[in-house]
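# just a sequence and a predicted model for now, questions to come.
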Amino acid sequence: MTQFSLTDADRRPNRVPFVNVEFWLIKLLAVTMGETAADYLAVNLGLGLTATSLIMSAVLVAALVLQFAQRRYVPWTYWTAVVLISIVGTLVTDNLVDTFGVPLEVTTIAFTIALTLTFIGWYAVERTLSIHSITTTRREAFYWLAILFTFALGTAVGDLIAEVFALGYLTTGALFAGIIAIIALAYFQLGANSVAAFWLAYILTRPLGASIGDLLSQPAEYGGLGFGTIYTSLLFLGVIVAVVIYMTIDYRAESQLEEESQAG
């Protein structure tokens, strides 16, 4: 990780969560729900991709306005934004492919370039890509832009491998789970760069979650288990809500202990 001297910005509270087991659990749940919820809204409710995209983009903007109004990490506002940006990121890729006929190979390359340029611009301005220093509005703007592109890219990559390369949902999920395991091994055992390891794992949890969502929700004739998008979405939403409640209670307890320690 890049070393730099502390500034006033670096001493401010971080606006995004600490990366731990709960973080990765709820992130995987969020991306899985993003896949199934996008399909449910666009297909099962009959709204269509365009109308669904416009509605969910408006809801996402409202959620991000609320998130940017916070000056420190607040679990429910942060994870609400993550779930919504997961849905919108899925819809962006689906629109390009299904509505405008852009091949998945092209969307994969385009979002890879967009994400790379975002990281280049972020580093050029802030001299770090660490999520442990998201303490200003500008850094947070770069952060959420990168998050959006990771979801769109992950959707494109997952669909490309599962559908175009015809590996199926289960094989695709196992493939990405294996790659994430290799990244984790490289970080914990081989001393790989923490920032690079985080962002690579963050990108790849999207196609992993999408594969899980499709495996559970799609009919058997398409390689799924046939639970349907609404039941799969509600299941993961319920678990997400439970985990966020736990994280909120735990975070408040930690903050209280920190304040008491500083006061003492």
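Yes, it's here.
# please count neighbours and contacts with C-alpha atoms only from this point.
Fine.
# now residue 237: closest residue in space, sequence neighbours ignored.
Leaving aside its chain neighbours, residue 237 sits nearest to residue 33 (6.9 Å; criterion: C-alpha to C-alpha, 6 or more residues apart in numbering).
# alright, now check it against this:
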Amino acid sequence: MPSTRMMSSKVPEVTVYFWIIKVLATTVGETAADTLNADLDLGLTGTTVVMAVLLAGALYLQFRANRYVPWTYWLAVLLISVVGTLITDNLVDNLGVPLETTTAVFAIALAVTFAAWYASERTLSIHTIVTARREAFYWSAILFTFALGTAAGDLVAEQLDVGYWKSTLVFGALIGAVALARYGFRLNAVLAFWIAYVLTRPLGASLADLLSQDRDEGGLGLGATGTTVLFLGVGLGLVAYLTVTNTDELPPEQAGAAAGLGDGADRPVSANDRLG
């Protein structure tokens, strides 16, 4: 069983920087997988093996840390984005599993992960990631959000023939609706976070395809490599900024609340915040 030794919070505060870097990482996850698979001629299987090994190394560093470290955390997010994309691509392209099936399977897998996480810890708040067991649940959920988002994004943009730019608008509008429900109608904070987190994956995938695909396929023709370099550069700049400024580090009093069922807000945790 993973250790229950208490640590400082292992995740960043949810600020505008969090969402910007998350979208950048999801976009790079889509285009980097295409670059490694096609442009560097590694093939889908070879790319999957290489990226899985790199992800294992990144998660090893992340689990060994006893607090949130921006470059370690976001490296793990970036690599898990790539691996999540590749898992879906392997199922669809190599094994011929329909996108409808992969979308449903990953949705169920994510729901089961959340159920097990809540049954064990009585919270799904990311501001309570202070033990190895909670962190294991967290990264499992993150992996399934990326795989689910890839499948759902491809299903909407390609199989349902919505198109890349329309899909980008659709998923952007859905995220906007979640924000409205949270701040206008007091939707549960933790529920709102995870819905938005899942939706940023197909948003990033649709944006990546819109920018990278050829014009005759509905894209802008920047190419997978060009899009990867552009978004990766911006993401690295933001992570460097956060490393220097500690802008997204949880205040000690909020991180300390995680020993119980804290949600990272400046107030006691309510049943609404615990999804219970």
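Received the coordinates, thanks. All of these numbers come straight from a predicted model, not from anything done at the bench.
# thinking again about what came up before, in the second structure, what residue corresponds to the residue nearest to residue 237 of the first structure?
When the second structure is aligned by TM-score structural alignment, residue 33 of the first structure is paired with residue 28.
# list the buried residues of the host helix or strand of its match.
Remark: residue 28 of the second structure resides in helix 16-34, with elements defined by DSSP states H and E. Residues of helix 16-34 of the second structure classed as buried by neighbour count (16 or more other C-alpha atoms under 10 Å): 17-18, 21-34.
# mean shift between it and the first structure?
Compared with the first structure after the fit, helix 16-34 of the second structure shows a mean deviation of 0.4 Å (mean C-alpha distance after the TM-score superposition for the first structure).
# can you pull out the helices in the stretch 51-200 of the first structure?
Counting by DSSP state H, counting those that start in this stretch, the stretch 51-200 of the first structure has helices at residues 75-94, 104-126, 137-159, 169-190, 194-217.
# can you name the residues of the second structure that the shortest one overlays?
Pointing back at helix 75-94 of the first structure there. Aligning helix 75-94 of the first structure against the second structure (TM-score structural alignment) gives residues 70-89.
# okay, buried residues for the matching stretch please.
Counting neighbours by 16+ other C-alpha under 10 Å, one finds that the buried residues in stretch 70-89 of the second structure are 70, 72-89.
# for residue 187 of the second structure, which non-adjacent residue is closest in space?
Closest residue to residue 187 of the second structure apart from its sequence neighbours, by C-alpha to C-alpha, 6+ apart: residue 181 at 5.4 Å.
# scratch that, residue 45 of the second structure
residue 90 (7.6 Å).
# and the gap between the one you found and residue 79 of the second structure?
Distance from residue 90 of the second structure to residue 79 of the second structure, counting by C-alpha to C-alpha, to the nearest Å: 16 Å.
# same check, this time on residue 234 of the second structure
Counting by C-alpha to C-alpha, the gap between residue 234 of the second structure and residue 79 of the second structure amounts to 16 Å.
# same question, residue 141 of the second structure
Counting by C-alpha to C-alpha - residue 141 of the second structure and residue 79 of the second structure are separated by 14 Å.
# with residue 5 of the second structure instead?
To residue 79 of the second structure, residue 5 of the second structure is 26 Å away according to C-alpha to C-alpha.
# for residue 183 of the second structure, same thing?
For residue 183 of the second structure, the distance to residue 79 of the second structure equals 31 Å [C-alpha to C-alpha].
# can you classify the residue lying farthest from the centre of the second structure by secondary structure?
Farthest-out residue of the second structure from its mean C-alpha position, per C-alpha atoms, centre = their mean: residue 216, at 29.8 Å. What DSSP: H, G, I helix; E, B strand; the rest coil gives for residue 216 of the second structure is helix.
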